[in-house]
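>>> build me a model:
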Amino acid sequence: MPIQLNSKLCQIFNIRYPIVLSGMAGIPNMAPLVAAVSNAGGLGTLGAAYMTPQELRDAIHEIKKRTNAAFAVNIFAHVGPDHYTNFDAVNEELNPIRENLGVKKRTQDEIRTSNHFEEQLGILLEEKVPIISTTFGLLSEHHMQKVKSLGIKIMSKVTTVEEAVQAEKRGCDVIVAQGSEAGGHRGTFDVSSRPSGANIGTMALVPQVVDHVHIPVIAAGGIMDGRGLVASLALGAQGVQMGTRFLTSAESGAHEVYKRALLDSTEESTVITNAFSGRPARGIKNDFIQHWEASLTKPLTFPTQNTLTREIRNASAKQNNPEYMALWAGQGTRMLTDNHAAGDIINQIVEEARGIISF
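Modelled structure (predicted):
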């Protein structure tokens, strides 16, 4: 079968090109990038996991003002309650970093993570968001029925064939097969027995997932250009998801120091760490990660570790100091471009892919 850019994924999501923006939670003001990707023919995705209900609603309204095209919103599924086992040891290990940044020391009573999942999902249903994507697991059968009753499509991230099969059985319309090259959090459903997540490369994962499910598969992890798109389509995927590729775009809300760190990095710069959030994620190795690795201290589980380190990350960003920020990035950073418009990036990827396919 010849490789075609107008895949089944394009029909399901009503998009021109099989290119999906990854939902990157925690980066401010991403509505312009989401809309720009959708306007260019891809599928923009808002990373909403850490947003308050009002922030989420405002962001959705901003996206709708900027585009009439389809877009998605990503939320975290099955985030458990706070756990404070080993809190004192972890908290003590962070104090030298706090002192370095001028951040106040914190007690256990001050660390509480807000869980807005039900309110977030309710807003997505009220706003009739075209596509909902999930990370860390699947919507419950009850939630899935509510979403499906409104005609909203569901896309879920997986890191193993077993997770992909579960997603299809639950009723997902599309699966994102995330290889270990991907930046940011691993989408692994259960990391209790996998401290580093399921570390299967994109090239190995995608065809195996494709062979075991009957719904469209999107390839994610290390894909940066038309070559990666064509390779993914050749492996049986119906499209690609990219996050790192758009972080240095003109419309990205990423901090300028973060963008510079990405542009200065190489394929050897990133590591998978649970130091910032308590869940495995790929990012550029900096002083925070090195400090944590040297301490040999086990982090708190997600989301408590993430809440405990947030003040440190925010202070580091305000001081234009990349050494204590979470610099999430995939392994393809040598292929990044500086300040190109998202639409130009998509057009370049599509033209390169067409050139390869017609060769």
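>>> switch to C-alpha atoms for all contacts and neighbour counts from now on
Noted.
>>> show me the helices in the chain, by range?
Secondary structure of the chain (DSSP state H): helices located at 8-13, 31-39, 53-66, 87-101, 117-126, 141-149, 161-170, 202-212, 226-234, 244-247, 256-264, 287-295, 304-318, 342-357.
>>> could you report the neighbour count for the closest residue to residue 223 other than its chain neighbours?
Nearest residue to residue 223, sequence neighbours excluded (CA to CA, 6 or more residues apart in numbering): residue 242, at 6.5 Å. A count of nearby residues for residue 242, using other CA atoms under 10 Å, gives 22.
>>> just to check, residue 242 is in contact with residue 18?
No - under the criterion of CA atoms under 8 Å, residue 242 makes no contact with residue 18, lying 10.8 Å away.
>>> now for the spatially closest residue to residue 279 that is not a sequence neighbour: which residues touch it?
The spatially closest residue to residue 279, leaving aside those adjacent along the chain, is residue 302, at 5.8 Å (CA to CA, 6+ apart). By CA atoms under 8 Å, 6 or more residues apart in numbering, the contact set of residue 302 is 79, 80, 82, 277, 278, 279.
>>> distance of the first one from residue 114?
Pointing back at residue 79 there. 11 Å (CA to CA, to the nearest Å).
>>> can you check residue 319 too?
From residue 319 to residue 114 the distance is 26 Å (CA to CA).
>>> if we can go back for a sec, list buried residues within the contacts of residue 302.
For the contacts of residue 302, a burial check counting by 16 or more other CA atoms under 10 Å picks out 82, 277, 278, 279.
>>> nearest to residue 224, of these?
Among the buried ones among the contacts of residue 302, residue 279 lies closest to residue 224 (CA to CA), at 24.5 Å.
>>> touching, the closest one and residue 188? I think so.
No - in terms of CA under 8 Å, residue 279 does not count as a neighbour of residue 188; the distance is 9.4 Å.
>>> let's see this one next, to set against the first:
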Amino acid sequence: MPHRSLRAALSLRLPIIQGPMTGADTPALAAAVSAAGGFGILGCGMRSPTAMAEATAEVRRRTDRPFGLNLFVQDTPAPDAATVEEALARLAPLYAEFGLQAAVPARWCEDFYAQFDAMVEARPAVASFTFGILTAAQVERLHSAGCYVIGTATTVAEALAWADVGADAVCASGMESGGHRGTFLPTGRPLAEGPGAAAATQGAAPSQADFAASMIGVMALVPQCIDALAPRNVAVIAAGGIMDGRGIAAAQALGAEAVQMGTAFLACDESGIGRAYRDAMAQAIATDTRTTRVFSGRPARGIVNPMLQQLHAHETTVPAYPVQNALTGALRRASAEAGRADHLSLWAGQGVAAVRPMPAAELVAVLEAEWRAALAAAAAQLAAH
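Model (predicted):
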């Protein structure tokens, strides 16, 4: 059966999707973007099932427009004691700056399966996923709940894997993107063919070399994904470094049905980041971001700060996500509460220098005007030839 058109399925007036930013986005942001004609997605990767239900209800109180929820596809880890002790010892001096002791958290992460049940119960218009892949049965369960399913891909193989399990669309996330890389397939291992092949790869976690190999720019990734998925009738959404209407028009010229923009909305009034984070974004220049594992254990792009520099030598040895993320959580919260950016994970994409602080509805209006102007300029160039 053909998948539904993305624009029609989501009642999109504009091809603008606000990317999920777990820990930084808010129900107010998602609602404002949807109400303005875009499409808001609320990051729920670190929300409990109860918090997911509360946040969903808050979005619905603010708008009657459709919106989405996003989850991290992950298993709860069981790290060995030596790994944890070594990581705590490494972080102890940083915690001491705030008069705190590094300690093992109550839990490493939320239970994905409980979160998934909460998502099905919430019935958002879009169910979006990153860090891994669902089974075909899970996708069918979401379809039965009326959800349009979007998976994140950093390679063509990952895009095809999502098509195999029945996703409606794939968000092709270029290396320019801020925050965590969504890579989930080993790049050196060919994907087997046929139904169920994608699910069979779930146990094979990508290595650091795989993450490095999957650092493909959006201009290269999007058209390749579109060509690969066209026979499957799976929509492609472009993400990574898109900050204005020109970027939206460029993505559409490549064949993307819409764009997903995270960093552009991060500076909006409704986002959940504090003053220190906002100031760091305002002061950033185009060359200030790096991809690092030191904050969370999974490669993620953010603004360089003292903590990143201090731990840089340990890039390859910190525990994998979510263990490192949980171990640094209290430190990052203390830094935020103190109004200091030096120990924050300042997730931001390569376009961070182009952020425009303003209400989300105003930004959507500006993006629409720029997009229409870019389309008109392209049409004029075509007519001139």
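>>> what residue of the second structure matches up with the residue nearest to residue 279 of the first structure?
By TM-score structural alignment, residue 302 of the first structure lines up with residue 321 in the second structure.
>>> the aligned partner of residue 290 of the first structure in the second structure and residue 168 of the second structure: what is the separation?
For residue 290 of the first structure, the aligned residue in the second structure is residue 309 (criterion: TM-score structural alignment). Note on residue 309 of the second structure: its distance to residue 168 of the second structure, by CA to CA, is 40 Å.
>>> ditto for residue 182 of the second structure
From residue 182 of the second structure to residue 168 of the second structure the distance is 18 Å (CA to CA).
>>> can you check residue 113 of the second structure too?
Where residue 168 of the second structure is concerned, residue 113 of the second structure sits at a distance of 21 Å (CA to CA).
>>> okay, now residue 8 of the second structure: neighbour count?
Residue 8 of the second structure: 9 neighbours (other CA under 10 Å).
>>> corresponding residue for it in the first structure?
By TM-score structural alignment, residue 8 of the second structure lines up with residue 11.
>>> residue 324 of the first structure: what's its closest spatial neighbour, skipping adjacent residues?
Nearest to residue 324 of the first structure is residue 288, by CA to CA, 6+ apart, at 5.0 Å.
>>> check contacts around that neighbour.
Taking CA under 8 Å, 6+ apart as the definition, contacts of residue 288 of the first structure comprise 97, 323, 324, 325.
>>> OK, contacts around the last one?
What that stands for is residue 325 of the first structure. So residue 325 of the first structure contacts 288, 312, 313, 314, 316, 317 (CA under 8 Å, 6+ apart).
>>> show me what contacts the last one?
Right, residue 317 of the first structure. Contacts of residue 317 of the first structure by CA under 8 Å, 6+ apart are 255, 257, 325.
>>> the second one -> the second structure?
Which is residue 257 of the first structure. By TM-score structural alignment, residue 257 of the first structure lines up with residue 276.
>>> gap between residue 44 of the second structure and residue 71 of the second structure?
In terms of CA to CA, residue 44 of the second structure sits 5 Å off from residue 71 of the second structure.
>>> so the two - more neighbours on which side?
More crowded of residue 44 of the second structure and residue 71, by other CA under 10 Å: residue 44, with 27 against 23.
>>> surely the more buried one is in contact with residue 22?
Yes - using CA under 8 Å, residue 44 of the second structure is in contact with residue 22, at 5.9 Å.
>>> show the end-to-end separation of stretch 64-79 of the first structure, please.
28 Å.
>>> give the buried residues for that stretch.
Buried, per 16+ other CA under 10 Å, within stretch 64-79 of the first structure: 64, 66-67, 69-78.
>>> with distance to residue 270 of the first structure as extra columns, can I get those residues in TSV?
Output for those, formatted as TSV (distance: CA to CA, whole Å):
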residue	distance to residue 270 of the first structure
64	35
66	34
67	34
69	34
70	32
71	29
72	27
73	26
74	24
75	24
76	23
77	26
78	27
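>>> let me know the closest of the residues you listed to residue 52 of the first structure.
Among the buried residues of stretch 64-79 of the first structure, and counting by CA to CA, the member closest to residue 52 of the first structure is residue 75, at 11.8 Å.
>>> how far away is that closest one from residue 273 of the first structure?
Residue 75 of the first structure is 21 Å from residue 273 of the first structure, by CA to CA.
>>> neighbours of the aligned partner of residue 129 of the second structure in the first structure, just the number please.
Aligned by TM-score structural alignment, residue 129 of the second structure pairs with residue 134 of the first structure. By the measure other CA under 10 Å, the count of residues near residue 134 of the first structure is 24.
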